[in-house]
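Chemist: output the structure for:
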Amino acid sequence: MGTFKIEGGLQLHGEITPQGAKNEALQVLCAVLLTPEKVTITNIPDIIDVNKLIALLSNLGVKVEKLAHGSYTFQAKDVNIKHLESEAFKEEGKALRGSIMLVGPLLARFGKGYIPKPGGDKIGRRRLDTHFEGFINLGATFRYNKEDSFYGVEAERLKGTYMLLDEASVTGTANIVMAAVLAEGKTSIYNAACEPYLQQLCKMLNSMGAKITGIGSNLLHIEGVEKLGGCEHRILPDMIEIGSWIGLAAMTQSEITIKNVSWDNLGVIPNTFRKLGITLERRGDDIFIPKHPDGYEIQNYIDGSILTISDAPWPGFTPDLLSIILVIATQARGSVLIHQKMFESRLFFTDRLIDMGAKIILCDPHRATVIGHDFKSQLKGVKMSSPDIRAGVSLLIAALSAKGTSIIQNSEQIDRGYERIDERLKALGAKIERID
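Modeler: Got it, this is the predicted structure:
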């Protein structure tokens, strides 16, 4: 088990460039299965979850060639469908949540798609109903082996239809879109997710020859085509990492510039941080966060009531940044209610912050009230464990702001979503050491 040792309480300084978006990478990598032609993808983050998916594609028979750091070509010309029913695939697939998005492309192109119940973060129930109901609507037959938690869908030819999704699931929408692009006829998907990364997937598929309209809205129309070709695609910067660096700058009262953030794809993220009193300056396509020597003050609503920050489907605030918002609030001036609607176990990491001296009232599994210290009382370093990717980096930010030494065990959870995070933090002046 990996461990980070952090000496906190230091101000940081410098520039940092966000990695490619993890959530987009998992989608577009699965899409390479839709064509036998070569697909080139750049700005792929070098992180555990993405590397697992690349290895899984390679084991399926996809020819993978690394061109440079973050740049690969993929050619799914000789896919070994029999590998889907092997014990090796069952082990590989269940180790990665994103593996579920292999099913749509496999079903569309080869008429069958199998997947073990995927793993990932332990943040609460993450059901797969939306994915499989979508495939069934397209004409697939569904089966589930309860004994070994193995899902399967099969169809001789998918047929387009109208469907209203029961939830605006990002991975569910991506999976159904990838299945529908090769279906016969027209598919309309209402209550579709419309995150920038889903938009990126649709644009990539269109460059491969798909016919998708309504991109960026919650109503997608897809005219099925006979086949797709190759393309070149560049992944957006990771908005979750951008939000993490904003939180780092605020908590350590540091001056940091975040480079090449793709401002136009950040939605409400900058203004949500501003509601906590954090100053963000747009400089071209960069974000500049100045030092906050006098701290930052949480805004109240216009009637004076306490601010609530909650997650919602895009263009609402992403749930992946709520843990960062919660940590920032521990040193703000004022109070805020954090409402995590989507996952019932995601706020349980707050007990570690309470151990560090934070004033947090966990109201229930979905809500926490944070009373800020206004930097009059520093958090203190403790020994703790990272429960999932986003909570892990939030605890890391707390440790970098804390007085004394912190130990964060299970650092592999952080490495699943953040590329070389210790090296990049050291470049800003952080004292962080990776130990086994």
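
Chemist: alpha carbons only for contacts and neighbour counts from here, please
Modeler: OK.

Chemist: what are the buried residues along stretch 376-384?
Modeler: For stretch 376-384, burial by neighbour count (16 or more other CA atoms under 10 Å) applies to 378-382, 384.

Chemist: between these, which is closest to residue 96?
Modeler: Taking CA to CA as the measure, residue 384 is the one of these closest to residue 96, at 24.0 Å.

Chemist: that closest one should be in a helix, yeah?
Modeler: No: assessed with DSSP: H, G, I helix; E, B strand; the rest coil, residue 384 is strand; it does not lie in a helix.

Chemist: about what we covered before: taking the buried residues of stretch 376-384, tell me the two that lie furthest apart.
Modeler: By the measure CA to CA, 378 and 384 form the most distant pair in these, at 17.3 Å.

Chemist: quick one, strands of the stretch 51-200 of the chain?
Modeler: For the stretch 51-200 of the chain, strands defined by DSSP state E, counting those that start in this stretch occupy the ranges 63-68, 71-75, 112-116, 141-145, 150-154, 162-164, 186-190.

Chemist: now the angle from the longest one to strand 71-75?
Modeler: So the one you mean is strand 63-68. Inter-element angle recorded for strand 63-68 and strand 71-75: 160 degrees (by axes from the mean of the first three to the mean of the last three CA atoms, to 10 degrees).

Chemist: same deal with the fifth one?
Modeler: Relative orientation of strand 150-154 with respect to strand 71-75: 60 degrees, computed using the same axes, to 10 degrees.

Chemist: any idea how far strand 150-154 is from the middle of the chain?
Modeler: 25 Å (CA atoms, centre = their mean, to the nearest Å).

Chemist: give the contact list for the nearest residue to residue 192 once chain neighbours are set aside.
Modeler: Leaving aside its sequence neighbours, residue 192 sits nearest to residue 218 (CA to CA, 6 or more residues apart in numbering; 4.5 Å). Residues near residue 218 by CA atoms under 8 Å, 6 or more residues apart in numbering: 189-194.

Chemist: can you list the residues you listed in TSV and add neighbour count and distance to residue 366?
Modeler: Output for the contacts of residue 218, formatted as TSV (neighbours: other CA atoms under 10 Å; distance: CA to CA, whole Å):
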residue	neighbour count	distance to residue 366
189	22	29
190	19	27
191	17	24
192	28	24
193	28	22
194	24	24
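
Chemist: I'd like these as CSV, with distance to residue 361 appended.
Modeler: CSV is the format used below for those (distance: CA to CA, whole Å):
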residue, distance to residue 361
189, 40
190, 38
191, 34
192, 35
193, 32
194, 33
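
Chemist: one more, please, to line up against the first structure:
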Amino acid sequence: MSVFKIKGGKKLKGEIIPQGAKNEALQIVSAVLLSSEPITIHNIPDIVDVNKLIELIGDLGCKVEKLGTGSYRFAASNIDTNFLETEQYRKKAAALRGSVMLLGPILARFGKASLPKPGGDKIGRRRLDTHFLGFQKLGAKFNFDSSEHLFHIDASELKGCYMLLDEASVTGTANIVMAAVLAKGTTTIYNAACEPYLQQLCMMLNRMGAKISGVGSNLLTIEGVTKLGGTEHTMLPDMIEIGSFIGLAAMTQSEITIKNCRIDMLGVIPETFKRLGIKMEFRGDDIYIPSQERYEIETFIDGSILTIADAPWPGFTPDLVSIILVVATQAKGSVLIHQKMFESRLFFVDKLIDMGAQIILCDPHRANVIGLERKQQLKGIKMSSPDIRAGVSLLIAALSASGTSEISNIEQIDRGYQNIEGRLKALGAEIERV
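Modeler: Have a look, this model is predicted:
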């Protein structure tokens, strides 16, 4: 198991390019199974979760050809669905939560599939009901084998229908859309997620010959077609990385330019960081963050304490709540962080409290952060990364802290961030993987 050793307290400087979006990649790479024709995808991040998924579709018989850094050509003309019954598939799919995204395309094109219970972050309950209920409404029949912890699904007769999703799940919506594009008749999905990543998926499927309307709204209408063709697709930069780098710049008082951000697709993310007092400039499609000695959290108009809460898009993404919380520890003022969507995601604050942060964990969903206003620097400690986003939040805290920190279980960080220590070193960070 690897450990990051970080010597904190250094100001960083320079330019950094965000990787391709992890959450988009898991959907887009799965979607290549919907067609027998070649599909070329650019800006795929070189991270553990995505590489595991690419390996899995290769095991299924999809031809995978690497064209260059981040660019791949996929040809799913010879898929062997019998692989889904093997112990090898069971082990690989159970270790990767993103494997659930293979269900929609496989059911749509081949009419049957198997799925072990997926793994992933330990950030609280992450129900798969939305995926399964959507497939069932389209006509799929589920059978759970409790002895093998395996779902067997028969989808030989998928038919379009009206459905109201019980939650605006991004992966759930994406999976149902991928199943519905080849179903007979028209599918109407209400309370659909409308994240940029889902918009990207729908636009790619439409280029392949699908008929999806309402893209970008919470009401999607899908007219089923008999087959899909090939296409070429470029993924968005990762908005979570962009937010992480904004937070990093503020915490370390660094002057950083984040390149090629697709600012038009970032929604309320820049505005939310500005509410913490962080200055930034949009220079074309780049975000420039100047070195700031101090930043002050806004209050509401009536003077009451600011609350930052996550919400389905176009609200603030839950994946950046951990970053906002860390950045607030050195601000002037207080903020109530409300993590509504996952009940175990704030438990990493005990590590920040050990570093000297002033945080009151009210309950599993809410934390009150009292900013130190840089009067007291965080101090380096030994800690462990509980999940991808908390891991990077602790990394940002360590880079701003006095002394040396050690972060173990960094395999969690590797699941979502490509060569993070190499890119931080290029900015001047003192970080080593041991």
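
Chemist: let me see the TM-score of these two.
Modeler: With the length set by TM-score structural alignment, normalised by the length of the second structure, the two chains reach a TM-score of 1.00; 434 aligned residues with a CA RMSD of 0.5 Å.

Chemist: so who does residue 120 of the second structure touch?
Modeler: By CA under 8 Å, 6+ apart, the residues touching residue 120 of the second structure are 95-98.

Chemist: ugh, typo on my part, it should be residue 116 of the second structure
Modeler: Each residue near residue 116 of the second structure by CA under 8 Å, 6+ apart is listed here: 90, 93-94, 149-151.

Chemist: re the thing from before, out of the strands of the stretch 51-200 of the first structure, which is closest to residue 262 of the first structure?
Modeler: Checking these against residue 262 of the first structure by CA to CA gives strand 71-75 as the closest, at 19.2 Å.

Chemist: let me see the ranges of the strands in the stretch 251-400 of the first structure.
Modeler: 255-258, 281-283, 286-289, 307-310, 335-339, 359-364, 367-371, 383-385.

Chemist: residue 105 of the second structure and residue 30 touch, don't they?
Modeler: Yes: with contact defined as CA atoms under 8 Å, residue 105 of the second structure and residue 30 form a contacting pair (7.0 Å).

Chemist: which members of the contacts of residue 120 of the second structure occur in helices, if any?
Modeler: Judged by DSSP state H, the contacts of residue 120 of the second structure include no members of helices.

Chemist: and for residue 91 of the first structure, the neighbour number?
Modeler: By other CA atoms under 10 Å, 12 other residues sit near residue 91 of the first structure.

Chemist: and the helices in the first structure?
Modeler: Counting by DSSP H, the helices of the first structure are 22-31, 48-59, 87-94, 103-110, 129-137, 170-180, 196-207, 239-251, 269-275, 322-329, 350-355, 389-401, 412-415, 421-427.

Chemist: what's the closest of these to residue 316 of the first structure?
Modeler: The closest of these to residue 316 of the first structure is helix 269-275. By CA to CA, the value is 8.8 Å.

Chemist: next, the buried residues of that closest one.
Modeler: Going by neighbour count (16+ other CA under 10 Å), the buried part of helix 269-275 of the first structure is 269-270, 273-275.

Chemist: before we move on, what about stretch 203-217 of the first structure?
Modeler: 203-213, 215-217.

Chemist: distance from it to the middle of the chain?
Modeler: With CA atoms, centre = their mean as the basis, stretch 203-217 of the first structure stands 21 Å off its chain's centre.

Chemist: contact partners of that stretch?
Modeler: Contact partners of stretch 203-217 of the first structure, identified using CA under 8 Å, 6+ apart, comprise 28, 31, 181, 192-196, 199, 202, 220-225, 227-233.

Chemist: now the terminal residues of it, how far apart.
Modeler: Stretch 203-217 of the first structure has an end-to-end distance of 13 Å (CA to CA, to the nearest Å).

Chemist: reformat the contacts of residue 120 of the second structure as CSV; add distance to residue 360 of the second structure.
Modeler: Converted to CSV, the contacts of residue 120 of the second structure look like this (distance: CA to CA, whole Å):
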residue, distance to residue 360 of the second structure
95, 34
96, 33
97, 31
98, 33
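
Chemist: and of those, the nearest to residue 40 of the second structure?
Modeler: residue 98 (20.0 Å).

Chemist: ok, now how distant is the closest residue to that closest one other than its chain neighbours from residue 232 of the second structure?
Modeler: Nearest non-adjacent residue to residue 98 of the second structure, counting by CA to CA, 6+ apart: residue 26, 6.0 Å away. Residue 26 of the second structure is 16 Å from residue 232 of the second structure, where distance means CA to CA.

Chemist: with residue 185 of the second structure instead?
Modeler: Residue 185 of the second structure sits 27 Å away from residue 232 of the second structure, going by CA to CA.

Chemist: repeat that for residue 404 of the second structure.
Modeler: 45 Å.

Chemist: between those two, which has more neighbouring residues?
Modeler: More crowded of residue 404 of the second structure and residue 232, by other CA under 10 Å: residue 404, with 18 against 13.

Chemist: how near is the closest residue to the more buried one other than its chain neighbours to residue 406 of the second structure?
Modeler: By the measure of CA to CA, 6+ apart, the closest residue to residue 404 of the second structure outside its immediate chain neighbours is residue 7, 4.5 Å from it. Look at residue 7 of the second structure and residue 406 of the second structure: by CA to CA, they are 9 Å apart.

Chemist: could you report the neighbour count for residue 67 of the second structure?
Modeler: 12.

Chemist: I meant to write residue 115 of the first structure there.
Modeler: Neighbour count of residue 115 of the first structure, defined by other CA under 10 Å: 23.

Chemist: quickly note the distance from the nearest residue to it once chain neighbours are set aside to residue 351 of the first structure.
Modeler: Computed as CA to CA, 6+ apart, the closest residue to residue 115 of the first structure that is not its neighbour in sequence is residue 151, at 5.3 Å. Counting by CA to CA, the gap from residue 151 of the first structure to residue 351 of the first structure is 36 Å.

Chemist: neighbour-wise, which of the two wins?
Modeler: Higher neighbour count among residue 151 of the first structure and residue 351: residue 151, with 18 against 15, using other CA under 10 Å.

Chemist: and the more buried one, how far from residue 85 of the first structure?
Modeler: With distances taken as CA to CA, residue 151 of the first structure is found 11 Å from residue 85 of the first structure.

Chemist: can you check residue 38 of the first structure too?
Modeler: 26 Å.

Chemist: then residue 361 of the first structure?
Modeler: For residue 361 of the first structure, the distance to residue 85 of the first structure equals 47 Å [CA to CA].

Chemist: got it, and residue 360 of the first structure?
Modeler: Separation of residue 360 of the first structure from residue 85 of the first structure (CA to CA): 47 Å.

Chemist: tell me which of these two has more neighbours.
Modeler: residue 360 (22 against 15).

Chemist: what residues does residue 169 of the second structure make contact with?
Modeler: Residue 169 of the second structure sits next to 130, 192-193 when contact means CA under 8 Å, 6+ apart.

Chemist: noted, bye for now.
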